[in-house]
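Enquirer: One predicted model, sequence on top.
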Amino acid sequence: MADKDQIKAEMIQKIQEYIITKGFANLKMEDIAKIMTVSRAKLYQYFSSKEEVIAAVVAKYVNFIKTVKVPTELDERETFIKGFPDFFYQNVALWGTATDLFIDELNKNYPNLYLYISTQLKERNRQIEVFFEAGKNKGVFYKHLNSKLLILQDRVMITKLINRNYLFENGLNHEQALKDYFLLLVSEIFVPELSEEVMKIDMHERIQHFAIKFNRIY
């Protein structure tokens, strides 16, 4: 039998998958209970209010941001080569679920929760800038790279590449689009003598995992 923490985690997962595509502004507690496939009585055993539900979703995002750190051991060129696929994987996981719709509704309805998650995102962006600047100094990345624009590009592109309508209109699917975007990033960021080495890293299993997940949610 599942324990209380596992049951709660499953409830949060169900509501998260709903609100990232449809939003939460108009949801009432009875709606949330239906989405979580539990009774209202069961819902209130775990959450006393809608804000508490949304706070739990935000806490899940923040925990992810804190757990999957941007590479910080930046003394060796090998660190950038081996660490970049993980870095890409984390960005897809983050921006594939922290949608603009979710972030915008947080800002409008729960500014305290918006501030909490935006503070963590800003810190992650700061770490990413350090990562890119160190790579430029090591001769791993192109010297002309603008780290702030790369961060913005990732957010915009990943958001587009999980949008089923956009993919359909352009004859794409999640798996191929994410694979091609990874290769595009590598050629855009790494100097030529290293880009081929990064492109040889097998990303199939990870990208397929996201393709299955995004096909189910979106």
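Expert: Cool, the structure landed. Numbers count the residues shown, from 1 in each chain.

Enquirer: Only C-alpha atoms from now on, for both contacts and neighbour counts.
Expert: Noted.

Enquirer: Now do the helices in this protein.
Expert: 4-22, 29-36, 40-46, 50-67, 77-95, 100-109, 111-137, 147-161, 164-169, 174-189, 192-199, 204-217 (DSSP state H).

Enquirer: Export those helices to TSV and append columns for mean neighbour count.
Expert: Formatted as TSV, the helices of the chain follow (neighbours: other C-alpha atoms under 10 Å):
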stretch	mean neighbour count
helix 4-22	16
helix 29-36	17
helix 40-46	14
helix 50-67	16
helix 77-95	17
helix 100-109	16
helix 111-137	16
helix 147-161	16
helix 164-169	13
helix 174-189	17
helix 192-199	16
helix 204-217	14
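
Enquirer: okay, which residue is most central for the protein?
Expert: A centroid search over the chain (C-alpha atoms, centre = their mean) returns L94, at 0.9 Å, as the residue closest to the centre.

Enquirer: Name the nearest residue to L101, ignoring sequence neighbours.
Expert: Distances taken as C-alpha to C-alpha, 6 or more residues apart in numbering put G23 closest to L101, at 6.3 Å, once the chain neighbours are dropped.

Enquirer: The one you found: how many residues sit nearby?
Expert: For G23, the tally of surrounding residues (other C-alpha atoms under 10 Å) stands at 20.

Enquirer: mind listing what it touches?
Expert: Contacts for G23 were tallied using C-alpha atoms under 8 Å, 6 or more residues apart in numbering; they are L101, F102, E105.

Enquirer: so, if you compare those, which one comes nearest to T37?
Expert: Of all the contacts of G23, F102 has the smallest distance to T37: 21.2 Å, by C-alpha to C-alpha.

Enquirer: quick one: the nearest residue to G83 once chain neighbours are set aside from E129, how far?
Expert: Distances taken as C-alpha to C-alpha, 6+ apart place P71 nearest to G83, at 6.6 Å, with adjacent residues excluded. P71 is 11 Å from E129, where distance means C-alpha to C-alpha, to the nearest Å.

Enquirer: Over to N26?
Expert: 37 Å.

Enquirer: What of K160?
Expert: From K160 to E129 the distance is 23 Å (C-alpha to C-alpha).

Enquirer: With A98 instead?
Expert: Distance from A98 to E129, by C-alpha to C-alpha: 20 Å.

Enquirer: try it against this one:
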Amino acid sequence: MRKIEPELREEMKKTYVGKLMNVIRIKGFNSLKIQDMAKYMQISKASLYNYFSSKEEIIQEITQTYIVYFEEVDQAILNNELTYIDRFQKVFEQEVLTFIYISELFLEELKVGFPDLYDGIISARRKRKENIRQFYEVGLKEGVFNELNPSIFIVQDEVMLRKLLDPAFLLAEGLTIKQVLKDYYQAKKIQVFKADKLTTMNDDSKIMEKIEYLTRKLSNSYS
């Protein structure tokens, strides 16, 4: 095994597992052998072992990637120095990315094969929901959000994204991923923010850029 500097090793590990995430979302990981993983990473099996000692380490790296992402975004959601609209957009982006990458199949296989990793990701998801709830509750108290139960907001994303981004639904309704994401974002913004607050939130350029990015991610995940 050739010597690789620690920082470069970590960077390359993240790059390689990133190439696997969509495959594992669709196929799970139980059916994948180490040579299959190397193929999807676009490296040789020998090169894979320069970065990972086993299939188990790869699964651990993917799970940790999800957990770190949750924690980073949660810090932004609870950052009072950011505007409510910026944090609202972070919640929206995170919910879509979670839908893209963390499939029920992945979680089922993780629960059976790697219960400790499963507990870790479930704990991170639970904490994320608590942080989102706190964000909505503070917004309600400060008169920024409409008087709705935060639990409705949280569950709504899980249910609606699963339905709206179902390829069969998109095809039947003649809708594009981009249009669905734009319309759902606008509908939710109107639902969450009080009308008088919306007048100061006309610039959606940042979230539109994110929606372009999310559209590409989703399109690739369906291909």
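Expert: Cool, the structure landed. None of the values given here were measured: they were computed from a predicted structure.

Enquirer: can you count the residues close to the aligned partner of the residue nearest to G83 of the first structure in the second structure?
Expert: Applying TM-score structural alignment, one finds that P71 of the first structure aligns to I77 in the second structure. Neighbour count of I77 of the second structure, defined by other C-alpha under 10 Å: 24.

Enquirer: sorry, back to before: can you redo the contacts of G23 of the first structure as CSV with distance to F87 of the first structure?
Expert: Output for the contacts of G23 of the first structure, formatted as CSV (distance: C-alpha to C-alpha, whole Å):
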residue, distance to F87 of the first structure
L101, 24
F102, 23
E105, 27
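
Enquirer: Stretch 118-133 of the first structure aligns to what range in the second structure?
Expert: The aligned range for stretch 118-133 of the first structure is 122-137, by TM-score structural alignment.

Enquirer: cool, stretch 147-156 of the first structure as well?
Expert: Counting by TM-score structural alignment, stretch 147-156 of the first structure corresponds to 150-159 in the second structure.

Enquirer: average offset between the matching stretch and the first structure?
Expert: Taking mean C-alpha distance after the TM-score superposition for the first structure, the mean distance separating stretch 150-159 of the second structure from the aligned residues in the first structure is 1.8 Å.

Enquirer: Same question for stretch 84-91 of the second structure.
Expert: Mean for stretch 84-91 of the second structure is 2.5 Å (mean C-alpha distance after the TM-score superposition for the first structure).

Enquirer: Quick one: residues contacting the alignment partner in the first structure of L20 of the second structure.
Expert: Using TM-score structural alignment, the equivalent of L20 of the second structure in the first structure is I15. Residues counted as contacts of I15 of the first structure (C-alpha under 8 Å, 6+ apart) are I32, I35, M36.

Enquirer: For the spatially most distant residue from the centre of the first structure, give its distance to M29 of the first structure.
Expert: Largest separation from the mean C-alpha position in the first structure: A41, at 32.1 Å (C-alpha atoms, centre = their mean). Noted for A41 of the first structure: a distance of 10 Å to M29 of the first structure, by C-alpha to C-alpha.

Enquirer: same thing with T97 of the first structure?
Expert: 22 Å.

Enquirer: swap in V186 of the first structure?
Expert: Distance from V186 of the first structure to M29 of the first structure, by C-alpha to C-alpha: 45 Å.

Enquirer: repeat for V198 of the first structure
Expert: Separation of V198 of the first structure from M29 of the first structure (C-alpha to C-alpha) stands at 47 Å.

Enquirer: Then V70 of the first structure?
Expert: In terms of C-alpha to C-alpha, V70 of the first structure sits 37 Å off from M29 of the first structure.

Enquirer: What's the match for Y101 of the second structure in the first structure?
Expert: By TM-score structural alignment, Y101 of the second structure lines up with T97.

Enquirer: List the contacts of the residue lying closest to that match once chain neighbours are set aside.
Expert: Using C-alpha to C-alpha, 6+ apart and skipping the chain neighbours, the partner closest in space to T97 of the first structure is I20 (6.2 Å). I20 of the first structure makes contact with T97, A98, T99, L101, F102 under the criterion C-alpha under 8 Å, 6+ apart.

Enquirer: how near is the last one to E78 of the first structure?
Expert: In this structure, F102 of the first structure and E78 of the first structure are separated by 36 Å, where distance is defined by C-alpha to C-alpha.

Enquirer: what residue of the first structure matches up with K178 of the second structure?
Expert: So K178 of the second structure corresponds to E175, using TM-score structural alignment.

Enquirer: hmm, who's touching stretch 206-218 of the first structure?
Expert: 17-18, 21, 89, 93, 96, 162-164, 174-175, 178-179.

Enquirer: What distance do you get for F99 of the second structure to R25 of the second structure?
Expert: From F99 of the second structure to R25 of the second structure the distance is 10 Å (C-alpha to C-alpha).

Enquirer: next one: A187 of the second structure
Expert: The value you get for A187 of the second structure to R25 of the second structure, if C-alpha to C-alpha is used, is 28 Å.

Enquirer: For K60 of the first structure, what is the corresponding residue in the second structure?
Expert: By TM-score structural alignment, K60 of the first structure lines up with T65.
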